[in-house]
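Peer 1: Show me how the following folds:
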Amino acid sequence: MRAIKDEIVNLTESPLYEYRQRNNYFPVIGQGDHYAEIMFIGEAPGKNEAETGRPFCGASGRVLDQLLASIGLPREAVYVTNIVKDRPPNNRDPLKTEIDLYAPFLERQIDIIQPKALATLGRFSMEFILRRFGAYRPGARISQLHGTVIPVRLAYGMATVAPLYHPAAALYNASQRGTLEDDFQVLRQFIGSKQAAIITKEA
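Peer 2: This is a model prediction of the structure:
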């Protein structure tokens, strides 16, 4: 992980590098347990994340923490990251060139952590991960796939993609909070002995 961080920090060829430097932002590599059973993957950092270098640290992050608590998991028991590691201007969607540049770093993170479940946060992340690992269903929408589990074959073996709405959805639409809480229940099956030990320690 240290090598990945160093490479991203010095990724001068990134079209987002100058924007990062000009605004005194940090790249957001990821945070959490490097042996996590569950890996959460968002789209790209927002302003709060770029200012701190930590993923999901603003209002969406508070919702994520609450959702994790609803299944008995502290943030420390999972790993949280994004596809793109630098903030795009004005929180726009990442461009294909940016995704192509940053995606290999995410794949290396997945190979290092070897999670049982890739929990995608939002439509963009869901579509990217399903396409990347050959499980994309043409025409499928997050409104159809949220709360389901989709098996995928990764370099280290079989894993599961669990599409979830982005935590920000609960901030803009109160009715989505219940949906997110229900959908998070599918992640219980991936809580392993190491995560259970962390939960016991926290208690």
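
Peer 1: Please make it C-alpha for all contacts and neighbour counts, starting now.
Peer 2: Will do.

Peer 1: how many neighbours does F184 have?
Peer 2: 22 (other C-alpha atoms under 10 Å).

Peer 1: How about the one helix or strand it maps to, which residues are buried there?
Peer 2: Using DSSP states H and E, F184 sits in helix 175-184. Of the residues in helix 175-184, those buried by neighbour count under the rule 16 or more other C-alpha atoms under 10 Å are Q176, R177, T179, L180, E181, D183, F184.

Peer 1: got it, and stretch 57-65?
Peer 2: Under the neighbour-count criterion of 16+ other C-alpha under 10 Å, stretch 57-65 has C57, G58, S60, G61, V63, L64, D65 buried.

Peer 1: which residues of this structure fall in helices?
Peer 2: Secondary structure of the chain, counting by DSSP state H: helices at 2-9, 17-22, 47-52, 59-70, 96-113, 123-132, 142-145, 169-172, 175-184, 193-202.

Peer 1: Second chain to compare with the first, below:
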Amino acid sequence: MFKLKNIEKKINNCTACQIHQFRNKTVPGEGNSTPDIMLIGEAPGKNEDLQGKPFIGAAGKILDQLLSSINLERNQVFITNLMKCRPPSNRDPLDIEISNCSNFLNEQINLLQPKMIVTLGRFSLSKFFPEKLIGRDRGKLFKWKNIFIYPVYHPAAALRNSNMKMKLEQDFLGIPKSLQKIKVNPNTIQNKYKENEQLSFL
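Peer 2: All right, here's what the predicted structure looks like:
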């Protein structure tokens, strides 16, 4: 927990991007310090920027419902974003901003060592697999280094399209199934599949 706080302090003091001038609070992330599952979104929104906590707006309510549907609570996972500051007017983050923030995210991943990362939306998926498409590759499991990546749509997509919520609910059901297989025999899985390769047991 102490090391996690150190990363948080560095995030709070970061001035690498111009957007630090417009933020109210940084949003480092929060949750379990020894999680099996880490969820990574895109960037803080207005509510998150005001309170310094991830996914507390309308999209956060949907995320809570999705977690509840697979018998998980926030304190059992770690939730963060690719970006630790809110881009002005909720615009898409720039490549240089993503690059700057990626250093902090890498530190968090290296420290927490989750068994599984659930990427929420296309931006966080692209951090690990730039060539993959969220619409095509959602709900599939991939290996990145020694961690398994499971892409799903961003919960905010469900606010704009009710069909997206159904897809999110379907994909979230695959999370505990995938995690169980990873936990039962991770060595067999890791030896059988090459890095970046889709795992076929889903």
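
Peer 1: what's the TM-score for these two chains?
Peer 2: The TM-score (TM-score structural alignment, normalised by the length of structure 2) is 0.84; 178 aligned residues with a C-alpha RMSD of 1.5 Å.

Peer 1: residues making contact with the helix holding F184 of structure 1?
Peer 2: Helix 175-184 of structure 1 is contacted by residues L67, L68, S70, I71, H146, G147, T148, L164, Y165, P167, A169, A170 when judged by C-alpha atoms under 8 Å, 6 or more residues apart in numbering.

Peer 1: what's around the residue nearest to T15 of structure 2 when sequence neighbours are not counted, how many residues?
Peer 2: Distances taken as C-alpha to C-alpha, 6 or more residues apart in numbering place Q21 nearest to T15 of structure 2, at 8.0 Å, with adjacent residues excluded. Look at Q21 of structure 2: counted by other C-alpha under 10 Å, it has 10 neighbours.

Peer 1: what's the matching residue for Q21 of structure 2 over in structure 1?
Peer 2: With TM-score structural alignment defining the correspondence, Q21 of structure 2 maps onto E18 in structure 1.

Peer 1: For the residue at minimal distance from the centre of structure 2, which residues are in contact?
Peer 2: Centroid-nearest residue in structure 2, with C-alpha atoms, centre = their mean: I40, separated by 0.9 Å. By C-alpha under 8 Å, 6+ apart, the contact list for I40 of structure 2 reads I79, T80, N81, L82, I117, V118, T119, L120, S124.

Peer 1: cool, and N48 of structure 1?
Peer 2: Here N48 of structure 1 is in contact with C57, G58 (C-alpha under 8 Å, 6+ apart).

Peer 1: what does D33 of structure 1 give?
Peer 2: Counting by C-alpha under 8 Å, 6+ apart, D33 of structure 1 touches E76, A77, V78, Y79.

Peer 1: Including neighbour count and distance to E98 of structure 1, could those residues go into JSON lines?
Peer 2: Below are these laid out as JSON lines (neighbours: other C-alpha atoms under 10 Å; distance: C-alpha to C-alpha, whole Å):
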{"residue": "E76", "neighbour count": "16", "distance to E98 of structure 1": "29"}
{"residue": "A77", "neighbour count": "25", "distance to E98 of structure 1": "29"}
{"residue": "V78", "neighbour count": "21", "distance to E98 of structure 1": "26"}
{"residue": "Y79", "neighbour count": "24", "distance to E98 of structure 1": "22"}
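
Peer 1: Between the residues you listed, which sits nearest T12 of structure 1?
Peer 2: Proximity of these to T12 of structure 1 (C-alpha to C-alpha) peaks at Y79, which lies at 25.9 Å.

Peer 1: Would you mind confirming that the closest one is in contact with A36?
Peer 2: Yes. Using C-alpha atoms under 8 Å, Y79 of structure 1 is in contact with A36, at 6.0 Å.

Peer 1: Need the overlap of contacts for those two.
Peer 2: With C-alpha under 8 Å, 6+ apart, Y79 of structure 1 and A36 have no common neighbours.

Peer 1: Go ahead and confirm P54 of structure 2 touches G29.
Peer 2: Yes. Counting by C-alpha under 8 Å, G29 is a contact partner of P54 of structure 2 at 5.9 Å.

Peer 1: Neighbour count: those two, which is higher?
Peer 2: Using other C-alpha under 10 Å as the criterion, P54 of structure 2 and G29 rank with P54 on top: 25 against 22.

Peer 1: what residue of structure 1 matches up with the more buried one?
Peer 2: In structure 1, P54 of structure 2 lands on P55 (TM-score structural alignment).

Peer 1: Could you tell me which residues make contact with the closest residue to that match other than its chain neighbours?
Peer 2: Closest residue to P55 of structure 1 apart from its sequence neighbours, by C-alpha to C-alpha, 6+ apart: E49 at 5.4 Å. E49 of structure 1 is in contact with V28, P55, F56, C57, G58, counting by C-alpha under 8 Å, 6+ apart.

Peer 1: which residues touch the last one?
Peer 2: For G58 of structure 1, the contacting residues are N48, E49, taking C-alpha under 8 Å, 6+ apart as the criterion.

Peer 1: if I look at it, how far off is A50 of structure 1?
Peer 2: Using C-alpha to C-alpha, to the nearest Å, G58 of structure 1 is found at 11 Å from A50 of structure 1.

Peer 1: And for the fourth one?
Peer 2: With distances taken as C-alpha to C-alpha, C57 of structure 1 is found 10 Å from A50 of structure 1.
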